[in-house]
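J.: sequence and computational prediction follow.
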Amino acid sequence: MAEHNRIAVAGAGNLGLQVIKALVRASYPVTVLTRSLNHKPLDVDESADVKYATVDYASRSSLTTALQGHLGVVSTITSTAIGQQDTLIDAAAAAGVRRFIPAEFGSDMANPKTQVLPVYGFKAAAQAKLLEVAKFHTSFTWTAVRNGVFLDWGLQYKFLLNQQDRSITIFDDGEEPWTTTTLATVGKAVVGVFQHLDETKDRAVYIHDTVLTQKKLLQLAKAVDTASGQEWKVDYANSEEHLKKCMDVLANNPSEEQVGQTMYGLLPLSIYTKGYGGDSSSKSDNALLGIQTMTDAEVRAVVAGNTGKA
């Protein structure tokens, strides 16, 4: 594909790697922004048109130079560094980048209850920054990708449940539906955005591989664990009480460690709790972006193939 279609990807972790691989498969030239060339992502086709640019994420001039001549920027930087997106957004606009995809991947930030959860403060700020910059740079546009919780990541890192210890915490009755997507499908959606620039201009797109409930996920996990014959430990949490507990911690001069733990603890509310928009399937852009939902057998295979990291 022509050089003027080059896409820069900021961050090459779990999600960033899948975005890079999807862009490469679609024949987009890619630039990986990195703090150090010692941190090149693994498992990328060596024959692909992938360049590496060492940047200082705190320096607008460093980023602007690296982003010259790029069609788009995809930010997949981690939550601990997400506050640096302002500089990246400013640099992208200054470099003439046409499309910016922020590191918003996850819950529905259009939902009023989700918007005000402290854990999403940086994402809300990035959205406001994009709107502000777009006012002054008419060629600069953005797209947010909202995919719900990452299914494979959530299983691997024991966020959705713990298949190794056979345990789960169910919020309320466990029957609230929520959309979920694998990292690879998010990569496909990013490609779809660049293939449909007009249709995805200055808005969020919604994608999902499947819609689950906590109880359905537990059933799937039990179904792939029949050989063990062991019982699952099921705890229950009340969403309102959980929210109050988290907010009380944040209001009482918490340590840095407590802040991190509490922010992580707020994430389930936007997924499992009624009224937080966890199920965004009614807004789906799957058809536009070329994404097919998974069959029950495919979902079960993901559950079976992601039993958790030790």
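T.: That came through, no problem. Note that the structure is a prediction, hence the values are computed from the model and not measured.
J.: CA atoms for contacts and neighbours, from now on please.
T.: OK.
J.: show me what contacts Ala12?
T.: Counting by C-alpha atoms under 8 Å, 6 or more residues apart in numbering, Ala12 makes contact with 20, 32, 40-41, 76-77.
J.: now, the residues you listed that are in strands?
T.: Among the contacts of Ala12, the residues falling in strands (DSSP state E) are Val32.
J.: count the neighbours of Gly121 for me.
T.: If you count neighbours by other C-alpha atoms under 10 Å, Gly121 ends up with 13.
J.: ok, structure two:
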Amino acid sequence: MFRFLLSLYIQTIQFSVPSDRMSTYKSFALVGGGTIGLPIVNALAATKVPVILLSRSSEAKAVPSNVQVIKVDYDNADAIAKVLKEHNVDVVVSTLTTMAAAAQKTVVDASKLAGIKLFVPSEFGLPTEGYTEGPLGDKAHIAKYLTSVGIPSTRIFTGSFVQLIPWLLGGNGKAQIIGKGDTPFSTTSIPDIAGFVAHILTTLPPSELENRIFRLEGERVTMNGLAAQFKATPEYVDKLTDRGEHEGFLNFLVSAIEDGKASTGWNGVKEGTGADAAGTGNAAWPGHHWQTVKEVHNL
């Protein structure tokens, strides 16, 4: 059911791209073609910039005709660097899953060998500041590693994907909630994330992208508020149960929500303010309408 929902949302994504865009960077490579990777590929391809998709799998990907899919070994830095050089890639965007975040290190090494100008690590989700272990700790380590090898990076915190909220709640007319369920957190839709990535990478100068964190927020919600929108009966628990193969990650995510760590304004210690507040990154895409939970799920 989880994969089915994702496939439906990915297939229906559409992008509106202004015709007068000017690309700052000239060529792009996406690493990983999954839930967020394929939408970003489509959004970039719509701007008519050269884009390649690097994938571990040889399976056919549903990409535009102007995107070349290249099978690579994520453990072979030299081989990846060769591909990046052959295609004169300026920017690498990694969309490897949270559970595979540590695998980005080899891709970073390849990017260094290839002289990549900007690296966008797979941060799409909760803020990773302050984490030292686990999947989010792996993401934080990659951010530090990029700095250590001298590759400028753009990190994008999005909060939970709006499309995955039914999966987050649990379904069957109930919503499993750890804690009180009143802590606000950030959600952003997949099309908005993809469009944002394409927009900033093709319109903003390097000075506004290098070593920058963008804190997006399509809508600020609470678990109780979501339960009400989906007409689900709240079930307050200490631990989520009967949630299948992703139960461990779901427990981590819903606990993080209750603790305030799922707001994109979270800075590792507390909720940020000013330039570090949740949603401040939205300003980099002026005039854009950010989809709400109600709009995405036709509530």
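T.: Done, it's in. Since the model is a prediction, treat every value here as computed from it, not as a measurement.
J.: picking up where we left off before, could I get the contacts of Ala12 of structure 1 as TSV with neighbour count?
T.: Compiled in TSV, the contacts of Ala12 of structure 1 are given as follows (neighbours: other C-alpha atoms under 10 Å):
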residue	neighbour count
Ile20	30
Val32	26
Lys40	16
Pro41	17
Thr76	24
Ile77	21
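J.: for the contacts of Ala12 of structure 1, which one is nearest Glu298 of structure 1?
T.: Ile20 (23.5 Å; C-alpha to C-alpha).
J.: for Tyr52 of structure 1, the count of nearby residues, please.
T.: A count of nearby residues for Tyr52 of structure 1, using other C-alpha under 10 Å, gives 18.
J.: give me the secondary structure label for it.
T.: strand (DSSP: H, G, I helix; E, B strand; the rest coil).
J.: for the residue mapped onto it from structure 2, which non-adjacent residue is spatially closest?
T.: Using TM-score structural alignment, the equivalent of Tyr52 of structure 1 in structure 2 is Val69. The shortest distance from Val69 of structure 2 to any non-neighbouring residue, by C-alpha to C-alpha, 6 or more residues apart in numbering, is to Leu53 (4.7 Å).
J.: and if you look at Ala144 of structure 1?
T.: Ala204 (4.4 Å).
J.: work out for me the element the one you found sits within.
T.: Using DSSP states H and E, Ala204 of structure 1 sits in strand 203-206.
J.: ok, now which ones touch the match of Tyr52 of structure 1?
T.: Val69 of structure 2 touches 52-55, 61, counting by C-alpha under 8 Å, 6+ apart.
J.: and which of those is nearest Pro135 of structure 2?
T.: Of all the contacts of Val69 of structure 2, Ser55 has the smallest distance to Pro135 of structure 2: 20.5 Å, by C-alpha to C-alpha.
J.: contacts only, for the counterpart of the closest one in structure 1.
T.: Aligned counterpart of Ser55 of structure 2 in structure 1: Thr34 (TM-score structural alignment). Neighbour list for Thr34 of structure 1: 10-11, 40, 52-55 [criterion: C-alpha under 8 Å, 6+ apart].
J.: which of these are retained in structure 2?
T.: Conservation of these in structure 2, assessed by both residues aligned by TM-score structural alignment, their matches' C-alpha atoms under 8 Å: retained contacts are 10-11, 52-55.
J.: map Lys117 of structure 2 across to structure 1 for me.
T.: Under TM-score structural alignment, Lys117 of structure 2 pairs with Arg98 in structure 1.
J.: with Gly195 of structure 2 instead?
T.: Using TM-score structural alignment, the equivalent of Gly195 of structure 2 in structure 1 is Lys188.
J.: how near is the residue positioned nearest the centre of structure 1 to Leu250 of structure 1?
T.: For structure 1, the residue nearest the mean C-alpha position is Phe105 (2.8 Å; C-alpha atoms, centre = their mean). As judged by C-alpha to C-alpha, to the nearest Å, Phe105 of structure 1 and Leu250 of structure 1 stand 24 Å apart.
J.: and the buried ones among the contacts of Thr34 of structure 1, selectable in ChimeraX?
T.: Typed into ChimeraX, the next command selects the buried ones out of those (criterion: 16 or more other C-alpha atoms under 10 Å):
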select :10,11,40,52,53,55
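J.: need the max-distance pair from the contacts of Thr34 of structure 1.
T.: Spanning the widest gap among the contacts of Thr34 of structure 1 are Lys40 and Val55, at 13.0 Å by C-alpha to C-alpha.
J.: buried ones in the helix or strand where Gln127 of structure 1 lies?
T.: Gln127 of structure 1 is part of helix 121-136, with elements assigned from DSSP H and E. Under the neighbour-count criterion of 16+ other C-alpha under 10 Å, helix 121-136 of structure 1 has 122-124, 126-127, 129-130, 133-134 buried.
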